[in-house]
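Asker: got a structure for you, letters missing:
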């Protein structure tokens, strides 16, 4: 029997922009969304943290040219206050920004270092079963030789929040292999109600940070706190690995490139074509050239030199190996 696809719901897209690199990435994200998904019928919100006691410097976007370009692309600026994290853990922006969204529509969050490369309206989201990016490596936890292993560490967290651990496992993977345990990259995630999802995400993250179970005693959750809490939140709503069919996000519809040298090193030609197309108009180029890595990598050809270092058909398995080779060649910038 063919599984019934969920009826398509209108949804909003959220990214976080702030001063520095993220504001330029936000501009490229907005340009790629409008180019590759012109029929998107939700709103694109660019959430911007505001100055306050959680920041030593003002993190908001003051660059008038960037703000004007985002407005021209139809993005809606969404100021928000950092009440919990701020400068001490800027990844917490993706949690706290959820409370600024309208609560009456489902949401999809993307990291700003993402390009939209296809039609987001074609993605068969089931917002009642949230999901997140599976394009990740086993970055957390790091079991010690004599300490708790993967299963003990993760089970302690499921127990802490009253969640069923066994149903989260991928039993096709062996014990003590990281992929047996539910783990996501927080480069994108989606859900039905941003306020409810955000509150649970915030509650779990604070509890893990402030009162971790004993099994986490040798584990650092910085900078992984969001990715430790996220699978627990998603599982609590009945979501998981199968919430989204493969091939859409982190596939034909979006590319989480992380940094521009990695984009040129490993992504396919279509992603490069999208980047060069959306960065070409003079009114965008004038703004993007204000960021030195984009100026040198995208517009002055350094990216093509990075690309020439690698065979896309035989890339190293680990991202760190890519980074090391780019750095050795003197082409790393971010």
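Answerer: That came in fine, so what should we check first? A quick note: this is a predicted structure, and the numbers were derived from the prediction, not measured.
Asker: only C-alpha atoms for contact and neighbour calcs from this point on.
Answerer: OK.
Asker: Check whether residue 253 really touches residue 114, as I assumed.
Answerer: No. Residue 253 is beyond contact range of residue 114, at 10.5 Å (criterion: C-alpha atoms under 8 Å).
Asker: next up, a second structure to put side by side with the first:
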């Protein structure tokens, strides 16, 4: 019988340390500076983390008009000082036309059959990752998302028909993915994740299938997707299919801790200051304060202005965290009207 409410496992047990590798992608521009805060926060809150920390760096090839490599030597040196290994990879399929594809093709730099956790660079690690009840044989991803895809047209296919066409394309069971606690034709009934984190026991297997599915969806989508916009959603369209194919799905025990306790996927600093808890802001300010971090991070103008010149706290003063607008777009618009939006 199709189930499907998210799996629920207790998170009250004593944290158990597991060894796994962490992967993030950094390149020229914003991501290289975000990677500094990601690593600084990991080292601050998880000083005994035993796995490898790998920063995958895309290399110049014919998929890029400009060299995507980390272009600030100070950033490179600081990432290494914070314990990262910077490993090159080639984005052979997506490149500049779809930079989110980096997270798909970068999985190939990780060692085979070693558990991994992928994190977007716009993430802070704010608590002990040992608190997260990872089961690396049953993958899941972030449930901190909105119903961004698909966009249903008046006379077009509905949610069920659209999603089922994808499961059928790859020979996967659609009915087993449904959350039957949600109404029919409501977006949350269908398996959908934010790709800000995901994990599995073997990065090569996961990456190979992720690439296969995303490539096929981009170049030969089912007819039900003809009116659907795939950028920037392609990775989040393929991800639930990949996770389901490996026996994973929703896991409330993991997503509750990862999305709300152990990490903060802030996406843009103005949103962090507007929405997140005092504890998250405290971690941000603490890990960005040491001089070795500050002198590099402030080279990125949004960090300089938001963190070090106090614009972030001006944004914070504009909002009541206990009474935020329900839709994020209203928060963004309010910040932009105050001329405080930076990313």
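Answerer: Thanks, I have the structure now. This is a predicted model, so every value here is computed, not measured.
Asker: Fetch the TM-score of the aligned pair.
Answerer: After superposition, the two chains reach a TM-score of 0.97 (TM-score structural alignment, normalised by the length of the first structure), with 333 aligned residues with a C-alpha RMSD of 1.5 Å.
Asker: thinking again about what came up before, who has more neighbours, residue 253 and residue 114 of the first structure?
Answerer: For residue 253 of the first structure against residue 114, the residue with the higher neighbour count under other C-alpha atoms under 10 Å is residue 114, and the figures read 24 against 21.
Asker: which residue lines up with that one in the second structure?
Answerer: Residue 114 of the first structure maps onto residue 123 in the second structure when the alignment is built from TM-score structural alignment.
Asker: who touches its match in this structure?
Answerer: Contact analysis of residue 123 of the second structure by C-alpha atoms under 8 Å, 6 or more residues apart in numbering lists 34, 37, 38, 263, 264, 265, 266, 267.
Asker: so which of these hold up in the first structure?
Answerer: Among the contacts of residue 123 of the second structure, the contacts conserved in the first structure (both residues aligned by TM-score structural alignment, their matches' C-alpha atoms under 8 Å) are 34, 38, 263, 264, 265, 266, 267.
Asker: mind listing the strands for the stretch 101-250 of the first structure?
Answerer: If you assign secondary structure with DSSP state E, counting those that start in this stretch, the strands in the stretch 101-250 of the first structure sit at 107-110, 114-116, 131-133, 185-191.
Asker: who wins for proximity to residue 223 of the first structure among the ones you listed?
Answerer: With respect to residue 223 of the first structure, and counting by C-alpha to C-alpha, the nearest of the strands of the stretch 101-250 of the first structure is strand 185-191 at 11.7 Å.
Asker: Please enumerate residues in contact with the closest one?
Answerer: Contact partners of strand 185-191 of the first structure, identified using C-alpha under 8 Å, 6+ apart, comprise 106-111, 127-136, 197, 226-227, 230, 256.
Asker: If we use 6 Å, what do you get?
Answerer: Contact with strand 185-191 of the first structure is made by 106, 107, 108, 109, 110, 111, 127, 130, 131, 132, 133, 136, as judged by C-alpha atoms under 6 Å, 6 or more residues apart in numbering.
Asker: JSON lines for those residues, including distance to residue 247 of the first structure and neighbour count?
Answerer: Formatted as JSON lines, the entries for the contacts of strand 185-191 of the first structure read as follows, by distance: C-alpha to C-alpha, whole Å; neighbours: other C-alpha atoms under 10 Å:
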{"residue": "106", "distance to residue 247 of the first structure": "21", "neighbour count": "23"}
{"residue": "107", "distance to residue 247 of the first structure": "20", "neighbour count": "26"}
{"residue": "108", "distance to residue 247 of the first structure": "17", "neighbour count": "21"}
{"residue": "109", "distance to residue 247 of the first structure": "18", "neighbour count": "23"}
{"residue": "110", "distance to residue 247 of the first structure": "16", "neighbour count": "24"}
{"residue": "111", "distance to residue 247 of the first structure": "18", "neighbour count": "23"}
{"residue": "127", "distance to residue 247 of the first structure": "18", "neighbour count": "23"}
{"residue": "130", "distance to residue 247 of the first structure": "17", "neighbour count": "26"}
{"residue": "131", "distance to residue 247 of the first structure": "14", "neighbour count": "29"}
{"residue": "132", "distance to residue 247 of the first structure": "13", "neighbour count": "27"}
{"residue": "133", "distance to residue 247 of the first structure": "11", "neighbour count": "19"}
{"residue": "136", "distance to residue 247 of the first structure": "15", "neighbour count": "13"}
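Asker: Quick check: of the residues you listed, which lies closest to residue 56 of the first structure?
Answerer: For residue 56 of the first structure, the closest of the contacts of strand 185-191 of the first structure turns out to be residue 111, at 23.0 Å, with distances computed as C-alpha to C-alpha.
Asker: Quick check: the gap between residue 150 of the first structure and residue 215 of the first structure.
Answerer: Taking C-alpha to C-alpha, to the nearest Å as the measure, residue 150 of the first structure and residue 215 of the first structure are separated by 10 Å.
Asker: follow-up on the earlier one: ok, which of the strands of the stretch 101-250 of the first structure comes nearest residue 140 of the first structure?
Answerer: Closest approach to residue 140 of the first structure among the strands of the stretch 101-250 of the first structure is made by strand 185-191 (10.7 Å; C-alpha to C-alpha).
Asker: matching residues in the second structure for the closest one?
Answerer: Mapped onto the second structure using TM-score structural alignment, strand 185-191 of the first structure covers residues 194-200.
Asker: for the stretch 151-300 of the first structure, what spans make up the helices?
Answerer: For the stretch 151-300 of the first structure, the helices identified by DSSP state H, counting those that start in this stretch occupy 194-210, 225-236, 260-266, 269-278, 282-288, 292-294, in order along the chain.
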